[in-house]
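J.: After the sequence you'll find the predicted model.
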Amino acid sequence: MNRFANFCAGPAAMPTVVLERAQRELLDWQGKGSSVMEISHRSADYIEVAERAEANLRKLMGISDDYAVLFLQGGAALQFSAIPLNLMNGGTADYLTTGAWSQKAIKEAERYAALGLGKVNLVAAGDGTDVPDVSEWQLSDNAAYFHYCPNETIHGVQIFDTPKVNAPIVADFSSCILSEPVNVNDFGLIYAGAQKNIGPAGLTIVIVRKDLLDRASAFCPNVMNYKNQFDNDSMLNTPATFAWYLSGLVFEWLLEQGGVEAIAVQNRKKAAMLYEAIDGSDFYSNNVNPKHRSIMNVPFRLADDGLDKLFLEENKKAGLLNLKGHRVVGGMRASIYNAITPEQVAALVAFMKEFEARHG
């Protein structure tokens, strides 16, 4: 078996030991004579899988009983609709935009505002390289909620400190969940697609304060209604059972690594190694304000973009995969989620230096 270093932004790399365990259990899970994805989601066996996954996620993130933890479908993009349908409730929703994903979120919320479900206020807009200073923010009085994206996957912009606002904070943690400790009690709702730092595509985690569960619009579809999903243990409809099971294995792996606190130290070291290589070179560049550089998604450009194709061809031959930047920004991007090892980042840095020596 030859496992390459996969720097894809999502679906992203998963821990090899987790995939090996899933491989061993694929045809005969726990001696049941069938795969875990072939058993009923309402069976006692699968409910144990689901409950263990939730308990371990609560342990990893310090989630109290004041919060519901939902395992849903549709990706974070579906939550762009679910959030205003569940929380806007005739009020004003504040949105801070710092990149492509928060821009998509506000555009979706504006669709529902246009239908009379409430209003949307743009607090401030970043340019994809920085976060607007708090002094520039235009916050609403008594907002229904404040939405932002802590880590913009495409642009590589990260907000490390939780905003101080007088409204329930809603945050798209898709590309940074479980990468560093976070105080869940600071938030009204956290949501994240699983396909970056947790498990395979098809599962979305929603962590919502229980006092926010009864605000849904009458127009909110049944399967998007947080209260309905909570009352039915995230099984109002058939859930993404295999993705849920695999995510549970990742939670167990993360606990074995020492939890979020331990993985955060490793993540900071990986990011520092890569940014040091970029900043120490005249050949590579990153235009994000260093104060807000993502530790999960590192975009960079070559001095001569005419070399981009050759760079991608050669790093693939070197066992370094999926380094092409998003089409919105171009260049390169290395997504260094929890499953990416320091050794893999070191291999990328070594390749970058060797490529620069030949073409710089």
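T.: That came through, no problem.
J.: CA atoms for contacts and neighbours, from now on please.
T.: Will do.
J.: Strands along the stretch 101-250 of the chain, start to end?
T.: If you assign secondary structure with DSSP state E, counting those that start in this stretch, the strands in the stretch 101-250 of the chain sit at 119-125, 145-148, 151-152, 157-158, 169-172, 189-193, 204-209.
J.: Could I get those in TSV, plus columns for mean neighbour count?
T.: Shown next, in TSV, are those (neighbours: other C-alpha atoms under 10 Å):
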stretch	mean neighbour count
strand 119-125	20
strand 145-148	25
strand 151-152	28
strand 157-158	29
strand 169-172	23
strand 189-193	25
strand 204-209	23
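J.: then this one, side by side with the first:
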Amino acid sequence: MSTTTTRAYNFNAGPSALPLEVLEKAQAELVNFQGTGMSVMELSHRSATFEEVHNTAIANLRKLFAVPDNYEVLFLQGGASLQFTMIPMNFLKEGQTANYVLTGSWSEKAFKEAKLFGEAVAPISTKDNKYKNIPTDVEVAATDAYVHITSNNTIYGTQWKQFPNTGNTPLIADMSSDIMSKPVDIEKFGLIYAGAQKNLGPSGVTVVIVRKDLLENANGNLPTILNYKTFADNNSLYNTPPTFGIYMLGEVLKWIEAQGGLAQVEKNNEAKAALIYDTIDNSNGFYYGHAEKDSRSLMNITFRVADEELEKKFLQEAKEAGFVGLNGHRSVGGCRASTYNAVPVEACQALADFMKQFQANNQ
């Protein structure tokens, strides 16, 4: 039986909405997966049954995201935050610099970790503009081991529309909050990483897509579990992986394919975001966005209500009306609607309608 009527309008920034069809399939298979008499959570990660789940998820990710053969697809743990550490450990060598483009809090955190392992610089930052925009270009030095960007900024609601050209210097991107929300030219990147809990599944799985030649030239004298090559050489099965998370990720990938693939998903996301942005832009200043228009995110719509007391009232009434997760990040306040892949257009339409009615009632 469908649980549609009891579902909240979920605009949480993460963990975030999952496709209802995926949740219902997982519910149906929870205690007896493919006739095994066990849940997928109970399967041995060395079993043929789980290996098929694991390999199918990797194959489908490769297919949907058009990942070239000279890249590895890895499933890790520890979230993007562990990647902040693993990247400089593996790729920042003596005599080199790590180049970080600062566009928000998460790029700041990544930069902070890199400085623990070597020389890290941040020649470009939009902090002076309160992280309202994405830079138009990057600066690359001959000594740069890599250039690191955050493709979408959940807290400030900004997103790279065109990725920078870094030449022979590997471009590394934290895509935690917009991975697989649109087609991407993977060959622009040396490494992409993303926590799954925005667009790809539940929390617990971290996807890493890394060019093989980078692995071959990475630092070798590392703890085994912090070496990317460990996971590449063992099909991400060196130790027990997050089996349920990988199963769910695989089901979300099947759902993305059923939507028509990433090109259609991008169109859906543009349409959903437009419903809310248009409401903001047509409110005559009652609502106003944080991000500059040419840097606006399709995943995280950040905005304020012009009057602080009305903003509190807006958030309270929205909560009472069944909207979840509209409070802005605790570090900046305001309002935020996260419209990830699995957030249905009906939820975005309902929010736009609520915003218009709230304005009409409070002007």
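T.: Thanks, I have it. Since this is a predicted model, take the numbers as computed values, not measurements.
J.: Kindly provide the TM-score of these chains.
T.: Put the two chains on top of each other and the TM-score (TM-score structural alignment, normalised by the length of structure 1) is 0.96; 353 aligned residues with a C-alpha RMSD of 1.1 Å.
J.: so which of the strands of the stretch 101-250 of structure 1 gets nearest residue 54 of structure 1?
T.: Closest approach to residue 54 of structure 1 among the strands of the stretch 101-250 of structure 1 is made by strand 204-209 (10.0 Å; C-alpha to C-alpha).
J.: ok, how many other residues are close to the aligned partner of residue 129 of structure 1 in structure 2?
T.: For residue 129 of structure 1, the aligned position in structure 2 is residue 132, judged by TM-score structural alignment. Neighbours of residue 132 of structure 2 under the rule other C-alpha atoms under 10 Å: 22.
J.: what sits against residue 132 of structure 2?
T.: Counting by C-alpha atoms under 8 Å, 6 or more residues apart in numbering, residue 132 of structure 2 touches 126, 156, 157, 158, 290, 291, 292, 295.
J.: sorry, back to before: looking at the strands of the stretch 101-250 of structure 1, which is closest to residue 325 of structure 1?
T.: Nearest of the strands of the stretch 101-250 of structure 1 to residue 325 of structure 1, taken as C-alpha to C-alpha: strand 151-152 at 13.3 Å.
J.: Check the mean deviation of that closest one from structure 2.
T.: Taking mean C-alpha distance after the TM-score superposition for structure 1, the mean distance separating strand 151-152 of structure 1 from the aligned residues in structure 2 is 0.6 Å.
J.: Tell me how far residue 234 of structure 1 lies from residue 284 of structure 1.
T.: Using C-alpha to C-alpha, to the nearest Å, residue 234 of structure 1 is found at 45 Å from residue 284 of structure 1.
J.: ok, now residue 312 of structure 1?
T.: Residue 312 of structure 1 is 14 Å from residue 284 of structure 1, by C-alpha to C-alpha.
J.: Between these two, which has more neighbouring residues?
T.: Each of residue 312 of structure 1 and residue 284 has its neighbours counted (other C-alpha under 10 Å); residue 284 has more, 20 against 17.
J.: which residue in structure 2 lines up with the more buried one?
T.: Residue correspondence to structure 2 (TM-score structural alignment): residue 284 of structure 1 is matched to residue 287.
J.: how about the closest residue to its match other than its chain neighbours, what does it touch?
T.: Leaving aside its sequence neighbours, residue 287 of structure 2 sits nearest to residue 305 (C-alpha to C-alpha, 6 or more residues apart in numbering; 4.6 Å). Each residue near residue 305 of structure 2 by C-alpha under 8 Å, 6+ apart is listed here: 286, 287, 288, 311, 334.
J.: now swap in residue 50 of structure 1 and tell me
T.: By C-alpha under 8 Å, 6+ apart, the residues touching residue 50 of structure 1 are 244, 245, 248.
J.: SS state for the residue mapped onto it from structure 2?
T.: In structure 2, the residue paired with residue 50 of structure 1 is residue 54, using TM-score structural alignment. Following DSSP: H, G, I helix; E, B strand; the rest coil, the label given to residue 54 of structure 2 is helix.
J.: which of the contacts of residue 132 of structure 2 are buried?
T.: Neighbour counting with 16 or more other C-alpha atoms under 10 Å marks 156, 157, 158, 290, 291, 295 as buried within those.
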